[in-house]
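sequence first, then the predicted structure, then my questions.
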Amino acid sequence: MKYLFVVQGEGRGHFTQALSLKSMLEKNGHEVVAVLVGCSAKRTLPDFFTRKIENEVIQFQSPNFLPTPKGKQSPLIISILYNVLLLPVYISSLLTIRRAIKTYEPDVVVNFYELMCGATYGIFNPKPPMINVAHQYYFLTPDFRYTGENKKQFRLLNFYSRLTALNAYKILALSFRRENSLYYGNITIVPPLLREEVLRKEITSGDYIHGYMLNSGYAKELAAWSTENPDQPLHFFWDKKNVQKTESLTPALTMHQLSDILFLEKMAGCKAYATTGGFESVCEAMYMQKPVLMVPTHIEQECNVIDAISSGAGVAANEFDLDLLLGFVPQYTRSQEFRSWTQNAESFFLFELTRLEYEESNIFATL
């Protein structure tokens, strides 16, 4: 079968999920004929993705969370209003996606949580079925309980998720754990999509803290903490523009541009991991059995964190409180459940992406 990928370009997770799924499909005789990525002026396309995807990447403009001037929290309402002003640009993006589908004639379009792809299907409803893949769809199921205070933003997030899945044939909701029921209407609970490099990585325990930040504004906090704790090595990754591949903000704090190989090497050898709450890297840390500090930057990551904590991943804070993380390290309990669940991903995805004959139903009928 032939597949066309449409990937949301915010953060790192959707990129690595696309790489993992492409590898699974090709290993089993299928073909990814085209890859489209929704980008914004605030982000750059990671080099590891363009190098490993081995397809020409077609980019188009897409809505993204808008960082504050400090580069930290991402206010959802302001982001929505900002993106409304760019509607003429986004109309062009819809036409780009529609044209690519007509040109490459895929059997299936796989949408990694890209709003413009959902809108394309909502407006034009192209012939190939669209299958959506993301952890965010798990929040639409009864298994997830939002315990935070931003209930209005949580409802907006779920509304956004529905928009990405307009006229979707089926939805695959990535989950930290196997639930009692795997099916909710057209939503199926599936394991995380981790790459072979993660599954095969040799795990050690070093003396440094590894980290990733979606927004660069937290770097000043890290530098201040590092100055007060000069004996604790720190290796953090970011996607900040116009900086060197490696920068030393303090003698103990090294900032790295996103690098596929180096990121996993640092993850496999660290004693703990700190991140801004993205799903994918938390999964990688859980698979490698590393305690995690999570600092959510918007409602989507807040939900990730709530879910991850309930799965035993680690602790959460409003800032990069590395003292909290270091205090949690002795309390962390390693578990094999997540590793076993994740190792079944290939069979789940091959089954769901190639079984297209069942009767379509209302996506959200049971939710």
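Good, I have the coordinates. Quick caveat: nothing in here was measured; it's all calculated off a predicted structure.

CA only for contacts and neighbour counts going forward, please
Will do.

for the stretch 251-367 of the chain, just list every one of the helices.
Counting by DSSP state H, counting those that start in this stretch, the stretch 251-367 of the chain has helices at residues 260-269, 279-287, 299-310, 322-328, 337-342, 345-354.

how about residues contacting the shortest one?
Helix 337-342 is touched from outside by 176, 177, 178, 191, 192, 193, 194, 286, 287, with contacts defined as Cα atoms under 8 Å, 6 or more residues apart in numbering.

output those residues as TSV; include the columns secondary structure and neighbour count.
Listed next are the contacts of helix 337-342 as TSV, based on DSSP: H, G, I helix; E, B strand; the rest coil; neighbours: other Cα atoms under 10 Å:
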residue	secondary structure	neighbour count
176	coil	27
177	coil	20
178	coil	16
191	coil	25
192	coil	27
193	coil	28
194	coil	24
286	helix	24
287	helix	25
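
related to what we said a few turns ago, of the helices of the stretch 251-367 of the chain, flag the one that's most buried.
Of all the helices of the stretch 251-367 of the chain, helix 279-287 has the most neighbours on average by mean count of other Cα atoms under 10 Å, namely a mean of 24.

next one: the spatially closest residue to residue 175 that is not a sequence neighbour relative to residue 31, how far apart?
Leaving out its chain neighbours, the residue that sits closest to residue 175 by Cα to Cα, 6 or more residues apart in numbering is residue 191, at 5.5 Å. To residue 31, residue 191 is 22 Å away according to Cα to Cα, to the nearest Å.

follow-up on the earlier one: go through the helices of the stretch 251-367 of the chain and name the closest to residue 73.
helix 299-310 (9.6 Å; Cα to Cα).

for that closest one, packing partners?
Packing contacts for helix 299-310, counted by 3 or more Cα pairs under 8 Å, 6 or more residues apart in numbering; DSSP states H and E, involve helix 151-164, helix 279-287, strand 314-316.

could you redo the last one with a cut-off of 7 Å?
Contact partners of helix 299-310 among helices and strands, from 3 or more Cα pairs under 7 Å, 6 or more residues apart in numbering; DSSP states H and E: helix 151-164.

let's bring in a second model and compare:
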Amino acid sequence: MKIIYGVAGHGNGHITRSTYVINFLEKNGCKVKILTYGQGIKYLNIVKKDADYHDISGFDIIYKDGVVRNYRTFYEFLKRLPLNTTKQFIYFFKMLYQYKPDLVLSDFEPFSQIFAKTVGVPLINIDNNITVNILKEIPDETSFTEKYFTQLVINLFERKANYHFILSFADKFIDLPKESKYKVIIVPPIIRREVIEIAKEKEDGDFILIYQTSKSLIEKINELTKSFPEVKFVSYGLDLEERKNLKKENFSRENFLKDLSKCKGVITNGGFTLISESIYLKKPIFSVPIKGQYEQRVNSFLVEKMGYGKSSLDFSTNDFKIFLRNIEDYKKNLKNYIQDENKIFESKLLKIISKIEPGSLNRFYETIFITVIPVIQLNLLKFFFAKIFPIYKKQIKRLRNII
């Protein structure tokens, strides 16, 4: 079976779990072509050098001083939109006529979803992002743009799929949509093979593991660690000031996973991947989400609601005291979390794939594209340069002045 797998390229979370799924599919006889960009390509060049991938360009999140800049993100998206759209449009036909996929999978990557919906190929979405829009309870936004910009992006990037796998460690807080035409399946988060293996050697150590990458947080983390001289810390990702209770480590995937499996707790942001892996390893979490990124606020909120750790909007010493005081309670709650590697997800995915007939690409769509698209393309280009482009340039200038 030939599969196209679209993967969001901002951050490492999407490509990390997708690589696991891709390897699983290939072991089961599938041929997979990956569509990704940015961090996705960097990760594949290190971890999966034999991957068959194509750089499609795509949406990225802009940060400044450790805060998501929503207007700047939107501005950069608009600025690159014409070129990205043209490149994707050309590759659209290449996939249609040369590769002819039987199935499309997507991890929060819109181009692959649009392709599937347009040509009538079965679509399976696999992600956690949609959770933001279907929770029974939600955290308060710290700003209007934080929440609604995130929801807007999710609504733009998510097409209704034949099957939608929602990855969640807090399924009891998900309010499932009543739409019956599309199958929604909640499964535990996808865990990397390395984490599954290291879990066999996990133990409760005497130190708190810190993983943060934003340089703007150095001063706050230094202050936090100084306020608790009796607590041992091991830090990855930042150039912190070493002292008796703080050890700084250069990043190494192998060493980081070893420390993750042997720590007594984790200080991190609200990223879904590390939170999920910490929960899998039964490690209490002190989560400080990146400001302006509402999805991280939601993940952090769910950690606290499930009793797996403490959420904090800042590196508050009072919040960290609460975390340390309740750390044994968090461990008890984590013991009740059951996940048998990725077996539930794997079995459900294989069952779905077994129902799909290879060669199911709708020939009606092919015929339509061969005859009609060249005419439509020429007229769209004419309309764009005559009507849209002047307005587009004006809006870009206006946004630049705002930023």
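Nice, I can see it. Note that the structure is predicted; figures quoted are calculated from it, not measured.

residue contacts, the aligned partner of residue 90 of the first structure in the second structure?
By TM-score structural alignment, residue 90 of the first structure lines up with residue 84 in the second structure. Residues near residue 84 of the second structure by Cα atoms under 7 Å, 6 or more residues apart in numbering: residue 57.

what's the residue nearest to residue 175 of the first structure aligned with over in the second structure?
Taking TM-score structural alignment, residue 191 of the first structure has residue 188 as its aligned residue in the second structure.

wait, isn't that match in contact with residue 167?
Yes - using Cα atoms under 7 Å, residue 188 of the second structure makes contact with residue 167 at a distance of 5.4 Å.

please, where are all the helices along the stretch 51-200 of the first structure?
76-84, 87-104, 115-123, 151-164, 196-200.

name the residues that touch the third one?
For helix 115-123 of the first structure, the surrounding residues in contact (Cα under 7 Å, 6+ apart) are 6, 62, 93, 94, 97, 98, 111, 163, 164, 165, 166, 167.

any idea how many residues pack against residue 149 of the second structure?
Neighbour count of residue 149 of the second structure, defined by other Cα atoms under 10 Å: 17.

where's it relative to residue 241 of the second structure, distance?
Distance from residue 149 of the second structure to residue 241 of the second structure, counting by Cα to Cα: 36 Å.

cool, residue 217 of the second structure as well?
12 Å.

which one in the second structure is aligned with residue 318 of the first structure?
Counting by TM-score structural alignment, residue 318 of the first structure corresponds to residue 313 in the second structure.

give the closest residue to its match in space, chain neighbours not counted.
Using Cα to Cα, 6+ apart and skipping residues adjacent in sequence, the residue nearest residue 313 of the second structure is residue 288, 5.6 Å away.

any idea how far that neighbour is from residue 66 of the second structure?
11 Å.

quick one: which of the two has more around it?
Ranked by neighbour count (other Cα under 10 Å), residue 288 of the second structure and residue 66 place residue 288 first, with 23 against 15.

please settle this for me: is residue 232 of the first structure part of a helix?
No - Residue 232 of the first structure is assigned coil when assessed by DSSP: H, G, I helix; E, B strand; the rest coil, not a helix.

for it, give me its contacts.
Shown in contact with residue 232 of the first structure (Cα under 7 Å, 6+ apart): 208, 252.

give me the three-state assignment for residue 32 of the first structure.
Using three-state DSSP, the structure places residue 32 of the first structure in strand.

can you report how many residues lie near the nearest residue to it once chain neighbours are set aside?
Excluding its sequence neighbours, the residue lying closest to residue 32 of the first structure (Cα to Cα, 6+ apart) is residue 3, at 4.7 Å. Here the count is done by other Cα under 10 Å, and residue 3 of the first structure has 24 residues near it.

separation between the closest residue to residue 222 of the first structure other than its chain neighbours and residue 211 of the first structure?
Distance criterion Cα to Cα, 6+ apart; nearest residue to residue 222 of the first structure, sequence neighbours excluded, is residue 320 at 6.8 Å. To residue 211 of the first structure, residue 320 of the first structure is 10 Å away according to Cα to Cα.

more neighbours: the two, which one.
residue 211 (26 against 22).

that one falls within a helix, correct?
No - with three-state DSSP as the criterion, residue 211 of the first structure is assigned strand and is not in a helix.

just give me the match in the second structure for it.
When the second structure is aligned by TM-score structural alignment, the residue opposite residue 211 of the first structure is residue 210.

wait, isn't its match in contact with residue 268?
Yes - with contact defined as Cα under 7 Å, residue 210 of the second structure reaches residue 268; the gap is 6.2 Å.

what about whatever residue of the first structure lines up with residue 47 of the second structure, neighbour count?
Aligned by TM-score structural alignment, residue 47 of the second structure pairs with residue 51 of the first structure. When neighbours are defined as other Cα under 10 Å, residue 51 of the first structure has 11 of them.

re the thing from before, so which of the helices of the stretch 251-367 of the first structure gets nearest residue 145 of the first structure?
Nearest of those (Cα to Cα): helix 299-310, 8.4 Å.

average distance between that closest one and the second structure?
Compared with the second structure after fitting, helix 299-310 of the first structure deviates on average by 1.7 Å (mean Cα distance after the TM-score superposition for the first structure).

so that helix versus helix 279-287, what angle?
For helix 299-310 of the first structure against helix 279-287, the angle by axes from the mean of the first three to the mean of the last three Cα atoms, to 10 degrees is 10 degrees.

relative to helix 76-84, how tilted is helix 299-310 of the first structure?
Helix 299-310 of the first structure runs at 140 degrees relative to helix 76-84, counting by the same axes, to 10 degrees.

state whether residue 50 of the first structure is indeed within a strand.
No - under three-state DSSP, residue 50 of the first structure falls outside any strand and is assigned helix.

gap between it and residue 174 of the first structure?
For residue 50 of the first structure, the distance to residue 174 of the first structure - Cα to Cα - is 24 Å.

for these two, indicate the residue with more neighbours.
Each of residue 50 of the first structure and residue 174 has its neighbours counted (other Cα under 10 Å); residue 174 has more, 22 against 13.

not counting its neighbours along the chain, what's nearest that one?
residue 135 (4.3 Å).

any idea how far residue 73 of the second structure is from the spatially closest residue to residue 16 of the second structure that is not a sequence neighbour?
Excluding its sequence neighbours, the residue lying closest to residue 16 of the second structure (Cα to Cα, 6+ apart) is residue 192, at 7.2 Å. With distances taken as Cα to Cα, residue 192 of the second structure is found 29 Å from residue 73 of the second structure.
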